[in-house]
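J.: heads up, no residue letters with this:
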């Protein structure tokens, strides 16, 4: 098992339903399930592997400082970005069929990825990406008209 250096924790009103939906819509796989008591679904904890790598944690609204976007008029204070190995357009079609709200249709981006953005059953925003071509920093800067500072991007 590869150690995850960063693992987003995503809060849902109904984490068990969210876990099943994330598997169906986005292709995540459950790697851990701790079921809370029936009268305390927020005490449940799940971990899921993302297609292509990475992990997320799913939990309930167990504290005053954790809320689902469904609890705060749809507001998001973060979004989760998932890099896929391939088949972005098919992934989007599967998500749409499962009820995801497609916020941005699949499109090629200036930095060389093809992406789409979707909101899940409680309003969390997810961006999915597939790398489609290598782009130099100079080419990206020309496309967007802004200087990019990045020691890792040639």
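T.: Happy to help now that I have it. Here the structure is a predicted model, which means the values were calculated and not measured. Numbering: from 1, shown residues only.
J.: Please count neighbours and contacts with C-alpha atoms only from this point.
T.: OK.
J.: Mind jotting down where the strands sit in the protein?
T.: Using DSSP state E, the strands of the chain run over 9-12, 29-34, 45-49, 55-60, 80-83, 101-108, 113-119, 125-131.
J.: and the biggest helix by length in the chain, what does it pack onto?
T.: Counting by DSSP state H, the longest helix found in the chain is helix 15-26. Packing partners of helix 15-26 (3 or more CA pairs under 8 Å, 6 or more residues apart in numbering; DSSP states H and E): strand 29-34, strand 45-49, strand 55-60, helix 88-97.
J.: Can you lay out those as CSV showing mean neighbour count and distance to residue 127?
T.: Output for the helices and strands packed on helix 15-26, formatted as CSV (neighbours: other CA atoms under 10 Å; distance: least, CA to CA, whole Å):
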stretch, mean neighbour count, distance to residue 127
strand 29-34, 15, 18
strand 45-49, 20, 16
strand 55-60, 22, 14
helix 88-97, 17, 10
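J.: and here's the other structure:
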């Protein structure tokens, strides 16, 4: 009997599934501003019904256009619902300041916080994509501050 694998080889055990509004603008932001890759894109009626997005060769999210009605209902993005996303996605990059510098030329995202040293030992910044999701990008500090809780 062949070895059965319960998930695809490169898949994470937990992968967020995002509902995208204005999906082309959002995907453009993910590719051009964030440096993500769209590894899988299947369409139905001209709309992405399934996407798989990666960063640094690692899968980070799946999603589809909110205009596409799935068998489990129609999802809405935070932007469509007019709310702040209740979660954030935290992505490590090699050089957060260089990543932010490349991002600052893009007009498809909204900067919420510029790069700053964080008490937990990362340098990070926060943005919102066109679909209303919050993304934090970070790099580990070479000399993290002492633990404030110690």
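T.: Yep, it's here. Given the structure is predicted, the values throughout are model-derived calculations rather than measurements.
J.: Need the TM-score from the superposition.
T.: Here the superposed chains carry a TM-score of 0.78, computed using TM-score structural alignment, normalised by the length of structure 2; 136 aligned residues with a CA RMSD of 2.2 Å.
J.: list the contacts for residue 59 of structure 2?
T.: Contact analysis of residue 59 of structure 2 by CA atoms under 8 Å, 6 or more residues apart in numbering lists 10, 11, 12, 15, 52, 53.
J.: Just the closest of these to residue 132 of structure 2, please.
T.: residue 53 (16.8 Å; CA to CA).
J.: quick one: the counterpart of that closest one in structure 1 from residue 18 of structure 1, how far?
T.: Taking TM-score structural alignment, the alignment pairs residue 53 of structure 2 with residue 48 from structure 1. Using CA to CA, to the nearest Å, residue 48 of structure 1 is found at 11 Å from residue 18 of structure 1.
J.: do residue 83 of structure 1 as well
T.: 20 Å.
J.: related to what we said a few turns ago, could you dump the contacts of residue 59 of structure 2 into JSON lines with distance to residue 126 of structure 2 added?
T.: Shown next, in JSON lines, are those (distance: CA to CA, whole Å):
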{"residue": "10", "distance to residue 126 of structure 2": "27"}
{"residue": "11", "distance to residue 126 of structure 2": "25"}
{"residue": "12", "distance to residue 126 of structure 2": "23"}
{"residue": "15", "distance to residue 126 of structure 2": "20"}
{"residue": "52", "distance to residue 126 of structure 2": "22"}
{"residue": "53", "distance to residue 126 of structure 2": "19"}
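J.: quick one: which of those is nearest to residue 36 of structure 2?
T.: Of these, the one sitting nearest to residue 36 of structure 2 (CA to CA) turns out to be residue 53, at 6.6 Å.
J.: List the single closest residue to the closest one in space, sequence neighbours excluded.
T.: residue 38 (4.6 Å; CA to CA, 6 or more residues apart in numbering).
J.: Now do the contacts for the aligned partner of the one you found in structure 1.
T.: Counting by TM-score structural alignment, residue 38 of structure 2 corresponds to residue 30 in structure 1. By CA under 8 Å, 6+ apart, residue 30 of structure 1 lies in contact with 19, 23, 46, 47, 48, 49.
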